[in-house]
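[1] Model the structure of this input:
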Amino acid sequence: MGAFEEKKETCGTICLKYLLFTFNFLFWLAGGAVMAVGIWTIAAKSDYISLLSSSIYAVSAYILILAGVIVMITGVLGCCATFKEKKGLLRMYFVLLLFIFLLEVLAGVLAYIYYQQLNIELKENLRETMVLKYRQPNQDHITKAVDKLQQEFKCCGSNSSSDWAESEWIRSEDAKRRIVPDSCCKSPSDRCGLRDHPSNIYKVEGGCITKLENFIMEHLKIIGAVGVGIACVQIIGMVFTCCLYRSLKAEPY
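    Reported below is the predicted structural model:
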């Protein structure tokens, strides 16, 4: 009877090892996906981050990148710990899983918080940024971001094209009597911003604020979903790790 129980426990341990190995392989792939989402968020639309007064959006993405790197390393460590049956490695693996879990939950929470305050931030800051900093000294990154925003989202001004009437640059001689920047034009060319007419420039209801807000909200949903989703999956990994650890502890050395 004792031999049967010992054999049964050994079979259970083997099953746990293969379950945990499979989990770690999938976890390693998930780490790559998490890191890719973070890099995509930062790299694909990095210009727009300069138009935001808050750094929460960027911080959420950087947390995902860090978590993704640690996840991939942890996945390899988990495989080693599983097959070598080292309790010390399993403890380290569990602690890393818990750390990553907290990181990804934090990214998800930050994304949710910023999602709630995004509209207020854009209304308070985007217009001021565009009016006061566009084509001003040492503000090339803002100028590039605004031009890209207006061309990519086919909009003009923060709320409407009339916002540009208060622009420091438009009021200066450098504007050469332009009414709006050339990036407002449907077919951009030098000094095309001289003519403020719907046939020439973008007249979008809600202006660039609405366009940028919708874009960032979609990204925040992805960041939040990925962070919380992977974190939930990690709970399964922690349960498997605890079960294997207890199983190894019960076996003779």
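[2] Please count neighbours and contacts with C-alpha atoms only from this point.
    OK.
[3] Which neighbouring elements make contact with the longest helix along the chain?
    Across the chain, the longest stretch assigned as helix under DSSP state H is helix 87-133. Packing partners of helix 87-133 (3 or more CA pairs under 8 Å, 6 or more residues apart in numbering; DSSP states H and E): helix 56-84, helix 140-152, helix 168-171, helix 207-250.
[4] buried ones in the first one?
    When you say that, I think you mean helix 56-84. Within helix 56-84, the residues that qualify as buried by neighbour count (16 or more other CA atoms under 10 Å) are 56-72, 74-82.
[5] cool, the third one as well?
    Applying a neighbour-count criterion of 16+ other CA under 10 Å, the buried positions in helix 168-171 are 168-170.
[6] want to put them side by side, so please do this one too:
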Amino acid sequence: MLILFDSERVQLSRLLTVGYLSTLPHPLLHYVSIGAALLGLLLAGTGILGCWAACMNSYCMLTFYLLIIVIALVGECAIYIVAWLWPNCMGLGPDTDDLVKALQRNYGVSGQEHFTVAVDLAQTMFKCCGIDSANEYDTSLWRLQGLGPRLAVPLTCCKLLNANDTKAYLSPRPINQNFCQDLEKQTHSAYRHTVGCWMALDQWYREHYFAFLMVGFVIVLVEFSVLMSTILSCTRIYHYKQEVKEASRQIERDPPEPSFIPGSRASSSQAGAYSNDTYALTDQFNKHQGEQYKHAEQFNKQGAYANLVERA
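    Just a heads-up that it's a prediction; the model follows:
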């Protein structure tokens, strides 16, 4: 997303596209940055969905999350493989002949202001002139039809006083414009850049192309790790639900013994045991008392009989 705010990179990327991509209203990096931002938002939303699904232990949500990750991963892998092996199929990669033709056809032409700014930026940044050489401007529409000032080369081909200014390509100030525009090589060589921009553009393209592929590779690795963690979460949820089912089946087969409140039953049983012992002791005591009463009654009868015998 930050690429959108780097106007120089975005403008310079216009020179890297060939074929149908060169007709786009905006430079290539503009669309790449927007696509990367949308992909990031999609993955962020998908990550939130995955976290929610994992917390809810929902198979449906996890399956939907897994499907999005797989689709994004397969799509990105396909794009990166094609960009790595056949960049020309995607309209990527600068081509010398195409750039020379584009410069002669579009530089300084009305409606091609973005291309003109991109060429001026490249010539200022890389201190060069033209694609292969400055002679390409001799047969360009800008020179033949007099679309601009009567100059041999654009002012951005000259060595500038404000070369260190980041916006120098928009308002170039040559050290000596007359010597820079002179047709004699001996005169303008000290005041004009004579090297073409092709080598510098190709090096800039390769650096950014390699960085793009490395960032894509890291993104693919991160998404692959997310995919593996999602599969692991699904297996954990599956095992957890299986354990819950087994536990419920075990409870149905072997119901647990009723639990007792500590001390309540024991105290009642102790009370019952105490009452039984008391009853038993009381019964024995009553029996013993009855036997003593019978012995006393017999003794009284024997005493009364003895008295009657004595009286007689």
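[7] Could I get the TM-score for this pair?
    Between these two chains, after superposing, the TM-score reads 0.73 (TM-score structural alignment, normalised by the length of structure 1); 214 aligned residues with a CA RMSD of 2.9 Å.
[8] returning to that earlier point: among the helices and strands packed on helix 87-133 of structure 1, which comes closest to residue 127 of structure 1?
    Ranking those by distance to residue 127 of structure 1, with CA to CA as the measure, places helix 207-250 first at 8.4 Å.
[9] Which other helices and strands does that closest one contact?
    Taking 3+ CA pairs under 8 Å, 6+ apart as contact, the helices and strands that helix 207-250 of structure 1 lies on are helix 2-44, helix 56-84, helix 87-133, helix 140-152.
[10] one more time with 10 Å, if that's ok
    Under the contact definition 3 or more CA pairs under 10 Å, 6 or more residues apart in numbering; DSSP states H and E, helix 207-250 of structure 1 sits against helix 2-44, helix 46-49, helix 56-84, helix 87-133, helix 140-152.
[11] okay if I get these as CSV plus distance to residue 195 of structure 1?
    Formatted as CSV, these follow (distance: least, CA to CA, whole Å):
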stretch, distance to residue 195 of structure 1
helix 2-44, 32
helix 46-49, 27
helix 56-84, 36
helix 87-133, 19
helix 140-152, 16
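[12] Give me whichever of those helices is most buried.
    Mean neighbour count (mean count of other CA atoms under 10 Å) peaks for helix 56-84 among those, with a mean of 21.
[13] Would you mind measuring from the residue nearest the centre of structure 1 to residue 220 of structure 1?
    In structure 1, the centroid-proximal residue (CA atoms, centre = their mean) is residue 61; its distance is 3.3 Å. For residue 61 of structure 1, the distance to residue 220 of structure 1 (CA to CA, to the nearest Å) stands at 9 Å.
[14] got any residues that touch both of the two?
    41, 107-108, 110-111 (CA atoms under 10 Å, 6 or more residues apart in numbering).
[15] which residue lines up with residue 144 of structure 2 in structure 1?
    Using TM-score structural alignment, the equivalent of residue 144 of structure 2 in structure 1 is residue 171.
[16] count of neighbours near the nearest residue to that match once chain neighbours are set aside?
    Leaving aside its sequence neighbours, residue 171 of structure 1 sits nearest to residue 165 (CA to CA, 6 or more residues apart in numbering; 7.4 Å). By the measure other CA atoms under 10 Å, the count of residues near residue 165 of structure 1 is 15.
[17] List the residues that contact residue 165 of structure 1.
    So residue 165 of structure 1 contacts 131, 157, 171, 178-180 (CA under 10 Å, 6+ apart).
[18] quick check, nearest of those to residue 248 of structure 1?
    Comparing those against residue 248 of structure 1 with CA to CA picks out residue 157 as the nearest, at 64.8 Å.
[19] Going by the alignment, that closest one corresponds to which residue in structure 2?
    Mapped onto structure 2 by TM-score structural alignment, residue 157 of structure 1 lines up with residue 130.
[20] separation between that match and residue 158 of structure 2?
    According to CA to CA, residue 130 of structure 2 stands 12 Å off from residue 158 of structure 2.
[21] Between those two, which contacts overlap?
    When contacts are counted by CA under 10 Å, 6+ apart, residue 130 of structure 2 and residue 158 are jointly contacted by 123, 193-194.
[22] Adding distance to residue 30 of structure 2, write these out as TSV.
    Shown next, in TSV, are these (distance: CA to CA, whole Å):
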residue	distance to residue 30 of structure 2
123	21
193	30
194	31
